[in-house]
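Using only what follows, build the 3D model:
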Amino acid sequence: MTADDRSGAEPGSALGSAFAPAKVNLALHVTGRRADGYHRLDSLVAFAAIGDTIEAIADPAATEPSLAIQGPFASGLAIEPDNLVLRAARVHAAAGGRIDGLALRLTKRLPVASGIGGGSADAAATLRLLGAISPLPDARASELAALAASLGADVPMCLLSTPARASGIGEILEPVPGLPALPMLLVNPGIAVSTPAVFKRLERANNPALPPIPSAFADSAAVAEWLRATRNDLEAPAIAALPPIADVIARVEAEPGCLLARMSGSGATVFGLFPDAASVDRAAARIRADHPAWWVVSTRTAAS
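All right, here's what the predicted structure looks like:
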């Protein structure tokens, strides 16, 4: 439905929805720090088949959107003016889009403050959804990446939601065409992590950049082999702040077939790469049985 016919929608009817996939930092190198305090990064990111969903629902009387949050991690978010979904709606309006006549509903399936870009993905999905319902003027639509960046450094990459090399503070994006779909296990021990606190513990900010990324990978084993020459520079400071992260990495790494286990982003979510979906499913079942309080998901990333 477009802005031209939205006014005729029945109250409560669906106007559209957008998926907000989990962002996984397969590698994350901290390469410097700018004068303004932001850290320079060099990261390979991929996007999983698990994520949140944002929906728009007709509410003809509304002058601006309300927000409802549901799902297994709804309690971790407050509906406040600085919620990234509502901020994204305001950015859309400021760029010339309409946000009246609708309500927003977020289904929160990703843990909050977990290193897999949940809030940024939600903001990006909101921009995509509202852009489909009420397209921006052409001039502003061309600036969509800049509008996304105003919401946070990770939002532009989540707006694309395709494998990419992210540098600068995350806003410089280079597509990575040769990355295959990766069978993946995601595990979070139920601990929220403060990204600023992790960066504060970082002992060295001037680290080498990623090595050259191959133009193609044969399979997940080839990706894991290349990743062994990379790292997540935030893993050690995150473990120093929250030692249970090391236990999760060790538990995932011990699973038969695991090719690589590493923390994503600033944590505490850990990903494990596996050769196939069956081995991921078996690992997920065993870890859930041993740690029922942990969030454990069998998934895969999208191919380039």
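
Please make it C-alpha for all contacts and neighbour counts, starting now.
Noted.

ranges for the strands of the stretch 101-250 of the chain?
Secondary structure of the stretch 101-250 of the chain (DSSP state E, counting those that start in this stretch): strands at 102-107, 164-168, 172-175, 183-188.

Distance from the chain centre to the third one, please.
The reference is to strand 172-175. How far strand 172-175 lies from its chain's middle: 16 Å, per C-alpha atoms, centre = their mean, to the nearest Å.

Any chance you could list what contacts it?
With C-alpha atoms under 8 Å, 6 or more residues apart in numbering as the test, strand 172-175 has contacts from Met157, Thr162, Pro163, Ala164, Arg165, Ala166, Ser167.

Neighbours of the first one, how many?
This means Met157. By the criterion of other C-alpha atoms under 10 Å, Met157 has 30 neighbours.

residues contacting it?
Ala164, Ala166, Gly170, Glu171, Leu173.

Looking at the residues you listed, state which has the most neighbours.
Using other C-alpha under 10 Å as the neighbour test, those are led by Ala166, with 25 neighbours.

hang on, the earlier thing: can you tell which of the strands of the stretch 101-250 of the chain is closest to Asn25?
strand 164-168 (9.7 Å; C-alpha to C-alpha).

now for the closest one, which elements pack on it?
Secondary-structure packing of strand 164-168 (3 or more C-alpha pairs under 8 Å, 6 or more residues apart in numbering; DSSP states H and E): strand 39-58, strand 172-175.

what comes up buried for the first one?
Think strand 39-58. Across strand 39-58, burial judged by 16 or more other C-alpha atoms under 10 Å covers 39-58.

what's downstream of it, the next helix or strand?
strand 67-70 (DSSP states H and E).

Deepest-packed of the strands of the stretch 101-250 of the chain, please.
Ranked by mean neighbour count under mean count of other C-alpha atoms under 10 Å, the strands of the stretch 101-250 of the chain are led by strand 183-188, which reaches a mean of 26.

Now do that one against strand 39-58, angle only.
Between strand 183-188 and strand 39-58, the angle comes out at 90 degrees (axes from the mean of the first three to the mean of the last three C-alpha atoms, to 10 degrees).

Show me what strand 183-188 is packed up against.
For strand 183-188, the packing partners by 3+ C-alpha pairs under 8 Å, 6+ apart are strand 270-273, helix 277-290, strand 295-300.

circling back to that earlier point, so which of the strands of the stretch 101-250 of the chain is nearest Ala268?
strand 183-188 (6.0 Å).

Would you do the same for the sequence below? I want to compare the two.
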Amino acid sequence: MHEAAPAKVNLALHLRRRREDGYHDLETIFAFTAFGDTLHAEPADTLTLRIDGEHAEAAGAGPDNLVIRAARALADAAGIHAGAELHLEKRIPVAAGLGGGSADAAATLRLLGRLWQLDWPATRLEALAAGLGADVPACVASQTCFGQGKGETLSRWPHDLAGTPILLVNPRVAVPTGPVFAGWDQADRGGIDAQAPLASLRNDMTPAACAIAPVIGEVLEALSRQPGTTLVRMSGSGATCLALFETVGARDTAAAALAPHGWWHAATTLL
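Next comes the predicted model:
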């Protein structure tokens, strides 16, 4: 059995305040791409994880990997003692603002739910996912949605973006989320208006991320110069940036134009 783990992007991310528990209240637009990781599972007596792919070493297959943590959380919540032999094909860069670990955890919940014949509704998986990370509940559904709170309070996004061409670009720099949040200037610049054009919204983590890794600014500038873009933005806490395009041809032309930089990139579409 196998399950796709679509990469997550933030089309906008507005920080509102730092909470007493150390997290931040935020508003964000989650979207998901046809590009991502793939998780495979076979029945077994114990839980094991094997990872391969370009980013396998950075992900690590130890007990702290979110795939193992999600599997154990599901087994404990369901009160079962089944195992699984898990194999993750890791394509999403690590610490890249694409929610790779969260996507993998959500895919684990969906896949093992089927393997172990739990027949749990998505809402029950999302409730369990909240304990694994702020982005994991959104990744369970892997559909464009509006996130509030830490990102775990989800509601429908009223605009259909499925099929939109998107180019993901990462300058091969890992940016830890904690320092980026710590670098936020604490200014609440207002929430997200669902009726406002996407280009008028923002990612409030961009200045702090660029201060840590100035090359992010170079990527954003390079994407902004490409013909046919409708939105250019950093995703999450970086360092991956994204551009939405009017056509697949414009996206592919941009990918070819940026190739000489040697940056990692993926040309794909929104789900």
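
right, and the helices and strands packed on strand 183-188 of structure 1 - which one's nearest His29 of structure 1?
In terms of C-alpha to C-alpha, the element of these nearest to His29 of structure 1 is strand 270-273, at 16.4 Å.

before we move on, back to that, just put the helices and strands packed on strand 164-168 of structure 1 in JSON lines and tack on distance to Asn207 of structure 1.
Formatted as JSON lines, these follow (distance: least, C-alpha to C-alpha, whole Å):
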{"stretch": "strand 39-58", "distance to Asn207 of structure 1": "9"}
{"stretch": "strand 172-175", "distance to Asn207 of structure 1": "18"}
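
Please name whichever of those is nearest to Ala197 of structure 1.
Ranking these by proximity to Ala197 of structure 1 (C-alpha to C-alpha) places strand 39-58 first, at 13.3 Å.

Could you figure out how far that closest one is turned away from strand 164-168?
Using the same axes, to 10 degrees: strand 39-58 of structure 1 against strand 164-168 is 120 degrees.

Leu273 of structure 1 is in contact with Val187, isn't it?
No - contact criterion C-alpha atoms under 8 Å: Leu273 of structure 1 and Val187 do not qualify, at 11.7 Å.

Which strands or helices does the lengthiest helix in structure 1 pack on?
In structure 1, taking DSSP state H as the definition, the longest helix is helix 118-133. In terms of contacts (3+ C-alpha pairs under 8 Å, 6+ apart), helix 118-133 of structure 1 is packed against strand 14-33, strand 39-58, helix 84-94, helix 155-160.

for it, the distance to its chain's centre please.
From the chain centre to the centre of helix 118-133 of structure 1 is a distance of 12 Å (C-alpha atoms, centre = their mean).

now swap in stretch 79-89 of structure 1 and tell me
Here the centre of stretch 79-89 of structure 1 is set off from its chain's centre by 17 Å, with C-alpha atoms, centre = their mean.

List the buried residues for it?
Along stretch 79-89 of structure 1, these residues count as buried under the neighbour rule (16+ other C-alpha under 10 Å): Leu84, Val85, Leu86, Arg87, Ala88, Ala89.

Please apply the same query to stretch 178-194 of structure 2.
In stretch 178-194 of structure 2, counting by 16+ other C-alpha under 10 Å, buried: Val180, Phe181, Trp184, Ile192.

And it, end to end?
28 Å (C-alpha to C-alpha, to the nearest Å).

Could you list the residues in contact with it?
Stretch 178-194 of structure 2 is contacted by residues 14-18, 27-28, 157-158, 201, 204-205, 207-209, 212, 237 when judged by C-alpha under 8 Å, 6+ apart.

Buried ones only from the residues you listed, please, as a ChimeraX command.
To isolate the buried ones among the contacts of stretch 178-194 of structure 2 in ChimeraX, judged by 16+ other C-alpha under 10 Å, type:
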select :14,15,16,18,27,28,157,201,204,205,207,208,209,212,237
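
in structure 1, what residues pair with stretch 205-213 of structure 2?
For stretch 205-213 of structure 2, the aligned range in structure 1 is residues 234-242, judged by TM-score structural alignment.

Ignore what I typed, I meant stretch 88-108 of structure 2.
Against structure 1, stretch 88-108 of structure 2 falls on residues 106-126 (TM-score structural alignment).

From one end of the matching stretch to the other, what's the distance?
Stretch 106-126 of structure 1 has an end-to-end distance of 9 Å (C-alpha to C-alpha).

for it, the distance to its chain's centre please.
What separates the centre of stretch 106-126 of structure 1 from the centre of its chain is 6 Å, taken as C-alpha atoms, centre = their mean.

got it, and stretch 72-89 of structure 2?
Remark: stretch 72-89 of structure 2 is offset 22 Å from the chain centroid, using C-alpha atoms, centre = their mean.

sorry, back to before: now distance to Cys258 of structure 1 too, for the contacts of strand 172-175 of structure 1, in JSON lines please.
Listed next are the contacts of strand 172-175 of structure 1 as JSON lines, based on distance: C-alpha to C-alpha, whole Å:
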{"residue": "Met157", "distance to Cys258 of structure 1": "27"}
{"residue": "Thr162", "distance to Cys258 of structure 1": "24"}
{"residue": "Pro163", "distance to Cys258 of structure 1": "21"}
{"residue": "Ala164", "distance to Cys258 of structure 1": "23"}
{"residue": "Arg165", "distance to Cys258 of structure 1": "24"}
{"residue": "Ala166", "distance to Cys258 of structure 1": "26"}
{"residue": "Ser167", "distance to Cys258 of structure 1": "28"}
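
which two of those residues lie the greatest distance from each other?
Farthest-apart pair in these is Thr162 and Ser167; separation 14.9 Å (C-alpha to C-alpha).

Just give the nearest non-adjacent residue to the aligned residue in structure 1 for Arg50 of structure 2, would you?
In structure 1, the residue matched to Arg50 of structure 2 (TM-score structural alignment) is Ala68. With sequence-adjacent residues excluded and distances taken as C-alpha to C-alpha, 6 or more residues apart in numbering, Ala68 of structure 1 is closest to Arg105, at 4.7 Å.

The one you found contacts Ala56, doesn't it?
Yes - using C-alpha under 8 Å, Arg105 of structure 1 is in contact with Ala56, at 6.5 Å.

how close does Gly257 of structure 1 sit to Lys108 of structure 1?
Distance of Gly257 of structure 1 to Lys108 of structure 1, computed by C-alpha to C-alpha: 30 Å.
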